[in-house]
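# Fold the following.
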Amino acid sequence: MKLFYTNASPYARSVRIVLREYGLEERVGETISHPFDDAPEFLASNPLGKVPCLTLDDGQAIVDSEVICAYLDRVMGSGRLGGILESDWALRTYYGVCSGLIDTLVLLRQEKVREQQELRSDFWWQRYQNAISRTLDYLNRHSQRLGDTLSLAHINLACALDYLNFRHPEINWRNAHGALVRLADDLEQRTSFQATRLQE
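Just a heads-up that it's a prediction; the model follows:
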């Protein structure tokens, strides 16, 4: 099996953390593939041209980070990371909000690139900033939903906050979100998290 990824993708990081939590690194080879390179093997597996993408031994491809994480958890793992979400709608909602935060942070990153080209939309820039601020407040306020047992929701949250630090260091989220700071700092001590931190 092969995982296409980039070191700067928060979506790919979540998958790489799950791989390490289950000790699957030897079974799944990791291949860096920048989407803009349009590598034929990568595009043949994922026509969207997005990472991460997991190809199975039979040639089947699984795309989208949440789908890949669920596959690794249920089929190749014990189900312990995602099972708790199945019957806890509050936790599943928290997980979804973390995913939405990642999406918004990526959109804000794209506006930064557009700004360098003098194409930035002030309207969308402000909407993304406002959404990020509200979402961080929400996640901090409802952080007790996560509980103490590691789940896909914990992983999603950590990947969102790491990407926030990585691409948007000007956003000072730590001062007003103590619960998130404690969660992120604790999670980043795990071996699986230390081995997958975002980088260029």
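# can we go C-alpha only for contacts and neighbour counts from here?
Noted.
# any idea how far residue 155 is from residue 4?
Using Cα to Cα, to the nearest Å, one gets 19 Å for the distance from residue 155 to residue 4.
# should've said residue 134
33 Å.
# Pretty sure residue 54 sits in a strand.
Yes - secondary structure of residue 54 (DSSP: H, G, I helix; E, B strand; the rest coil): part of a strand.
# who's in contact with it?
Counting by Cα atoms under 8 Å, 6 or more residues apart in numbering, residue 54 makes contact with 1-4, 61-63, 68.
# can you rerun that using 6 Å?
2-3, 61-62 (Cα atoms under 6 Å, 6 or more residues apart in numbering).
# Looking at residue 134 and residue 4, which has the bigger crowd around it?
Counted by other Cα atoms under 10 Å, residue 134 and residue 4 do not tie: residue 4 has more neighbours, with 23 against 13.
# That one in helix, strand or coil?
Per three-state DSSP, residue 4 ends up strand.
# I'd say it and residue 45 touch.
No - the pair residue 4 / residue 45 is not scored as a contact, 9.5 Å apart, by Cα atoms under 6 Å.
# ok, now how distant is residue 54 from residue 153?
20 Å.
# repeat for residue 94
Taken as Cα to Cα, the span from residue 94 to residue 153 is 7 Å.
# Residue 29: neighbouring residues, count only.
There are 13 residues near residue 29, going by other Cα under 10 Å.
# Spatially, what comes nearest to it if we skip its sequence neighbours?
residue 2 (4.6 Å; Cα to Cα, 6 or more residues apart in numbering).
# where do the helices sit along the protein?
For the chain, applying DSSP state H gives helices covering 10-21, 40-45, 65-71, 83-86, 89-116, 122-141, 152-167, 178-187, 191-194.
# Following up with a second sequence; could you model it the same way so I can compare the two?
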Amino acid sequence: MTQVAGSPMIARARWRAAEDRLYPTLLADPTAYQRGLAAIQAVVEELRRRDVDVAGLMAFETAPDEVLEVACPGGVAVPVDLLVAVACGMRDREITAAATARRREEAVQAARTAGADWAVLDGPADVAQLAGGRRVAVHLATGIVVEASIDEWAREDQFVVTVMPGESRSFDDREAWLSAIKEIEAATAAGGGAPRGATADPS
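Got it, this is the predicted structure:
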């Protein structure tokens, strides 16, 4: 198999492209789909058992024979390059989800230890520092989540605040958006709950 290298970002793009190529082919043949899916799941399970990280996935992609022999001793009925890449993509998403869950739990525990009302799960501690992407904060007493996001490609209403449970509001003006977020967070912390009568769901 050809050696592949590069950053995790490049690898993830390659793995997504493999999914785009493989799944339409399998869907055209139900029998091949079942066999292919079983092979992918077997490889993912073996990668999970070995507890490899993203670097390990990239290494596996370059030298997959040992894992394939264990996971699929009877051989595979789909192109090995695609099988390996799709399995890497699936396991990578599991690793990322687990890391995100750990990071968020750590943020919640740190906020509770500090006696804070809010825990920031993603993004900067101060929403005013957000220049792109999103910031997610959870109110510890109620479980209300406030997500502030910026869509840099939007032609209008690029500033959005979403309250969960609750509503979404969008703004053209950054200062109005920041003011709305501060008001929502202050009202929630003061016991006002989510805007417009939304009911919180403590967790």
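# Can you give me the TM-score here?
After superposition, the two chains reach a TM-score of 0.24 (TM-score structural alignment, normalised by the length of the first structure), with 73 aligned residues with a Cα RMSD of 4.8 Å.
# thinking again about what came up before, what about the contacts of residue 54 of the first structure, which one has the most neighbours?
Counting neighbours by other Cα under 10 Å, residue 3 comes out on top of the contacts of residue 54 of the first structure with 25 neighbours.
# check contacts around it.
30-31, 53-54.
# Select only the buried ones of the residues you listed in ChimeraX?
Applying 16 or more other Cα atoms under 10 Å to the contacts of residue 3 of the first structure, the buried members can be selected in ChimeraX as follows:
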select :30,53,54
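# got a list of what residue 122 of the second structure touches?
Residue 122 of the second structure neighbours (Cα under 6 Å, 6+ apart): 135-136.
# Grab the longest helix from the second structure for me.
helix 80-114.
# buried set for that helix?
Within helix 80-114 of the second structure, the residues scored as buried using 16+ other Cα under 10 Å are 80, 82-92, 95, 104, 107-108, 111.
# Let me know the closest of the contacts of residue 54 of the first structure to residue 114 of the first structure.
The closest of the contacts of residue 54 of the first structure to residue 114 of the first structure turns out to be residue 3 (Cα to Cα; 29.5 Å).
# Any figure for the gap between that closest one and residue 160 of the first structure?
Taking Cα to Cα, one finds residue 3 of the first structure at 20 Å from residue 160 of the first structure.
# same check, this time on residue 62 of the first structure
Using Cα to Cα, residue 62 of the first structure is found at 22 Å from residue 160 of the first structure.
# same thing with residue 53 of the first structure?
19 Å.
# now do residue 44 of the first structure
29 Å.
# Tell me where the second structure has strands.
Using DSSP state E, the strands of the second structure run over 118-122, 133-139, 145-150, 159-164, 168-171.
# To what extent is residue 55 of the second structure buried, counted in neighbours?
Around residue 55 of the second structure there are 12 residues (other Cα under 10 Å).
# Kindly apply the preceding question to residue 185 of the first structure instead.
Neighbours of residue 185 of the first structure under the rule other Cα under 10 Å: 11.
# Residue 170 of the second structure now?
The tally of other residues near residue 170 of the second structure (other Cα under 10 Å) stands at 17.
# dump the residue contacts of the closest residue to it other than its chain neighbours.
Counting by Cα to Cα, 6+ apart, residue 170 of the second structure lies nearest to residue 160, which is 4.3 Å off, once chain neighbours are set aside. When contacts are counted by Cα under 6 Å, 6+ apart, residue 160 of the second structure touches 148-149, 169-170.
# Can you tell me which of the strands of the second structure is packed in deepest?
Mean neighbour counts were taken over these using mean count of other Cα atoms under 10 Å, and the top value, a mean of 23, falls to strand 145-150.
# can you list the residues that contact it?
132-138, 158-164.
# What separation is there between residue 177 of the second structure and residue 34 of the second structure?
For residue 177 of the second structure relative to residue 34 of the second structure (Cα to Cα), the value is 49 Å.
# can you check residue 54 of the second structure too?
27 Å.
# what does residue 95 of the second structure give?
From residue 95 of the second structure to residue 34 of the second structure the distance is 25 Å (Cα to Cα).
# Repeat that for residue 93 of the second structure.
According to Cα to Cα, residue 93 of the second structure stands 22 Å off from residue 34 of the second structure.
# Ok, residue 49 of the second structure next?
Residue 49 of the second structure is 22 Å from residue 34 of the second structure, by Cα to Cα.
# Pick out whichever of these two has more residues nearby.
residue 34 (13 against 9).
# so what's that one up against?
By Cα under 6 Å, 6+ apart, the contact set of residue 34 of the second structure is empty.
# burial of residue 23 of the second structure, as a residue count?
Quick note: residue 23 of the second structure (other Cα under 10 Å) scores 15 neighbours.
# excluding its backbone neighbours, what's nearest it?
residue 33 is the one closest to residue 23 of the second structure (Cα to Cα, 6+ apart), at 8.0 Å.
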